[in-house]
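Novice: sequence first, then the predicted structure:
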Amino acid sequence: MILKRGHYLAPSYQTYDFNDFLVGTTKYENPTETGVWHSHEKPVISFVLYGSNNEYRKGKEIERSGGAINYYHSHELHKNIYTKFPSKHISLEIDDTFLTKYGLTEASIELAVTKNHDARFTFIKLLNEAEISDLQSYNSIEMLFVAFLENSLNSKDDLLFPQWMLSVRDLLNDRWDENISLKELAEDVNVHPTTISKNFRTYFQCTLGEYSRKLKIDRSLDLLKSKQYSLTEIAYMCGFSDQSHFTRVFKSISGYLPKEYAKV
């Protein structure tokens, strides 16, 4: 089965057409029979917002859960069996006109997706802009996507990371709910603070503070979806001093207010 531009197998989906590309969301609210072999007419980037599914492609089975991002060439055969509900994906279908405008190929898009380890907030912001859908949305989505591609293609592979920078990354991820000072971080990895400051953006395309805040907000996403905690509780659980600080940072990183994201 070949799905035409803007068409999906999900029982519930929404599309936002911006000519050069099309943003789509697919949602599986309840257990339903899935697993139809299909392909897409256009190249597609698929991002798992939440939920989980098992994908079958190129003779392999891969589990895809929240935060997973995949690239599919046009007419590339695959199937997905959903295992956790509700599940929601964000899709970006790319037209040849966009590739031509920026001198890109399908191979370069695929490489950018393969190398990217921080796609979640780009695609959440992209969805937010698509839902706003005003005269500025096309420019905003285009800028977000181009920046995503540039950051991915210019990012260094893990093999090129110095060991001390890998230690910095691991420490920040392990202690994501703490506010670790640059001095403490430098002492723990036995590197001068200036060395970390000068090199951090080269490897992570953001500042140390931005990276730490993203980790905290990333952890809050599932808590918001669970609807088990108040915003104040989530703020403290994720290492913020108060709810207002949490709300400001969440909005700046995702484009949504926390209560808005909980309803997505």
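Specialist: It's in. What you see is a predicted model, and the numbers here were worked out from it, not measured in a lab.
Novice: rest of the way, CA atoms for contacts and neighbours
Specialist: Fine.
Novice: the protein: helices as residue ranges?
Specialist: Applying DSSP state H to the chain gives helices spanning 96-102, 106-115, 120-132, 137-154, 163-174, 182-189, 193-204, 208-226, 231-237, 243-254, 258-262.
Novice: quick one, which of these is packed in tightest?
Specialist: Mean neighbours per residue, mean count of other CA atoms under 10 Å, is largest over the helices of the chain for helix 120-132, with a mean of 20.
Novice: elements contacting that one?
Specialist: strand 44-57, helix 137-154, helix 243-254 (3 or more CA pairs under 8 Å, 6 or more residues apart in numbering; DSSP states H and E).
Novice: and those: which comes nearest Met237?
Specialist: helix 243-254 (10.6 Å; CA to CA).
Novice: distance between the closest one and the chain's centre?
Specialist: Computed by CA atoms, centre = their mean, to the nearest Å, the separation of helix 243-254 from the middle of its chain amounts to 17 Å.
Novice: in terms of secondary structure, what does it contact?
Specialist: helix 120-132, helix 208-226, helix 231-237, helix 258-262.
Novice: ok, Phe21 touching Glu93?
Specialist: Yes. If you go by CA atoms under 8 Å, Phe21 and Glu93 touch, sitting 5.4 Å apart.
Novice: more neighbours: those two, which one.
Specialist: Shown here are Phe21 and Glu93; by other CA atoms under 10 Å, Phe21 has more neighbours (24 against 21).
Novice: distance-wise, check the more buried one relative to Phe98.
Specialist: 7 Å (CA to CA, to the nearest Å).
Novice: among the helices of the chain, which comes closest to Tyr28?
Specialist: helix 208-226 (14.9 Å).
Novice: any residues touching that closest one, and which ones?
Specialist: Here helix 208-226 makes contact (CA atoms under 8 Å, 6 or more residues apart in numbering) with 172-173, 176-177, 197, 200-201, 204, 229, 231, 234-235, 238-239, 249-250, 253, 258-259, 261-263.
Novice: second structure for comparison follows:
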Amino acid sequence: MKQLTTGQFYGQTNQKLEIGGIILTDTEYTHDWVDWHYHENAYFTFILQGNVLEGNKKEIYNCTSGDLLFHNWQEPHYNRKPKGYTRGFQIEVRPEWIRQSGIALDQVQGSLKLQDPELKLLFFSLFRETKMDDATTALAIETLLLKTFTTLHESHQTDRKNKPLWLGQLREILHDSYPENLLLQELSLNLGIHPVHLSRDFSKYFHCNLGDYIRKLKIEKSLVLLSQKQFSLQDITYACSFSDQSHFTRSFRIMMGTTPSDYRKLYSK
């Protein structure tokens, strides 16, 4: 089985940055099939555009734009790419950077598909930083990556808890529709729990309040759609349940620090 060394991925490298023990790679996937292999370092793969199938010893992940995977070091996997353009953003971390940062990576084993919208928004921000590439890029990337690992650790700890049945039902409702006008009373009725109980326990499992979680999901979806040229800003506005384009732009700027149109330009860099 082949081992890929630091910064090595199957495909065409569009950009590679190395900041201390952090290696960031923007890669166009060009191989229809990649046999079993593993990587020298622990790393994240964030699908920017297109589709790819990834399999490991336990699961097979069908990944599309906006999907995020984490692989601990030397975790074997394979890839299959359907026809069409696929682009991924990878971040590797050397063992010495992990040790110096005090990250308990040994608690997060194997290959994982990460669903937390906070993690995905952090990766959209990390991607943006690589395209800005100015005097503060290195500091911003390291800060964002440390926050990523903190969030990953919190999500992993939450996943290990004995979670109530309604939690999975709630996640499904929110991720399927993130309804703008759904009232707490109505949501509680659907789940069969008291509104106070839902409001109190939501932050325990999702690390933010219900309203903020829905806002993150909406911005996350808009970022995925911005990578697809066939969607206009007006299309995205209504697909993500914003009342109008100015509301979309304002909400996007607050969460991402830039406008949707300016972020869209990053995909051509």
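Specialist: Alright, I've got the coordinates. None of these values were measured; they are calculated from a predicted model.
Novice: care to give me the TM-score?
Specialist: Overlay of the two chains. TM-score (TM-score structural alignment, normalised by the length of structure 1): 0.82; 261 aligned residues with a CA RMSD of 2.9 Å.
Novice: just put the helices and strands packed on helix 243-254 of structure 1 in a markdown table and tack on distance to Gln14 of structure 1.
Specialist: Compiled in a markdown table, those are given as follows (distance: least, CA to CA, whole Å):
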| stretch | distance to Gln14 of structure 1 |
| --- | --- |
| helix 120-132 | 10 |
| helix 208-226 | 20 |
| helix 231-237 | 28 |
| helix 258-262 | 17 |
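Novice: what about stretch 132-152 of structure 2, distance to the chain center?
Specialist: Averaging C-alpha positions (CA atoms, centre = their mean) puts stretch 132-152 of structure 2 14 Å from its chain's average.
Novice: that stretch maps to which residues in structure 1?
Specialist: Counting by TM-score structural alignment, stretch 132-152 of structure 2 falls onto residues 132-152 of structure 1.
Novice: show me the contact partners of the matching stretch.
Specialist: So stretch 132-152 of structure 1 is contacted by 16, 18, 109, 112-113, 115-116, 119, 122, 125-126, 129-130, 205 (CA under 8 Å, 6+ apart).
Novice: next one: stretch 11-29 of structure 2
Specialist: 6-7, 9-10, 30-31, 81, 85-97, 130, 138, 142.
Novice: and with 6 Å instead?
Specialist: Identification of contacts with stretch 11-29 of structure 2 by CA atoms under 6 Å, 6 or more residues apart in numbering yields Thr30, Thr86, Arg87, Gly88, Phe89, Gln90, Ile91, Glu92, Val93, Arg94, Trp97.
Novice: what about these, which are in strands?
Specialist: Residues of the contacts of stretch 11-29 of structure 2 located in strands (DSSP state E): Thr86, Arg87, Gly88, Phe89, Gln90, Ile91, Glu92, Val93.
Novice: export these to a markdown table and tack on distance to Asn190 of structure 2?
Specialist: As requested, those are exported to a markdown table (distance: CA to CA, whole Å):
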| residue | distance to Asn190 of structure 2 |
| --- | --- |
| Thr86 | 39 |
| Arg87 | 39 |
| Gly88 | 38 |
| Phe89 | 38 |
| Gln90 | 39 |
| Ile91 | 40 |
| Glu92 | 42 |
| Val93 | 43 |
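Novice: out of the helices and strands packed on helix 243-254 of structure 1, flag the one nearest Phe47 of structure 1.
Specialist: helix 120-132 (7.3 Å).
Novice: compute the distance from the centre of that closest one to the centre of its chain.
Specialist: With CA atoms, centre = their mean, you get 9 Å for helix 120-132 of structure 1.
Novice: what angle do it and helix 243-254 make?
Specialist: Per axes from the mean of the first three to the mean of the last three CA atoms, to 10 degrees, the angle that helix 120-132 of structure 1 makes with helix 243-254 is 90 degrees.
Novice: with structure 2 overlaid, how far apart is helix 120-132 of structure 1 on average?
Specialist: On superposition with structure 2, the mean distance recorded for helix 120-132 of structure 1 (mean CA distance after the TM-score superposition for structure 1) is 1.5 Å.
Novice: aligned to Cys208 of structure 2, what sits in structure 1?
Specialist: With TM-score structural alignment as the criterion, Cys208 of structure 2 matches Cys206.
Novice: just give the closest residue to that match, not the sequence neighbours.
Specialist: Phe200 (7.4 Å; CA to CA, 6 or more residues apart in numbering).
Novice: for Thr202 of structure 1, same thing?
Specialist: The nearest residue in space to Thr202 of structure 1 (CA to CA, 6+ apart) is Ser155, at 7.6 Å.
Novice: measure the one you found to Tyr16 of structure 1 for me?
Specialist: From Ser155 of structure 1 to Tyr16 of structure 1 the distance is 30 Å (CA to CA).
Novice: same thing with Pro43 of structure 1?
Specialist: Distance of Pro43 of structure 1 to Tyr16 of structure 1, given as CA to CA: 16 Å.
Novice: same question, Leu9 of structure 1
Specialist: 17 Å.
Novice: state the distance from Gly59 of structure 1 to Ser52 of structure 1.
Specialist: Gly59 of structure 1 is 19 Å from Ser52 of structure 1, where distance means CA to CA.
Novice: which of these two has more neighbours?
Specialist: Set Gly59 of structure 1 next to Ser52 and count neighbours by other CA under 10 Å: Ser52 wins out with 23 against 6.
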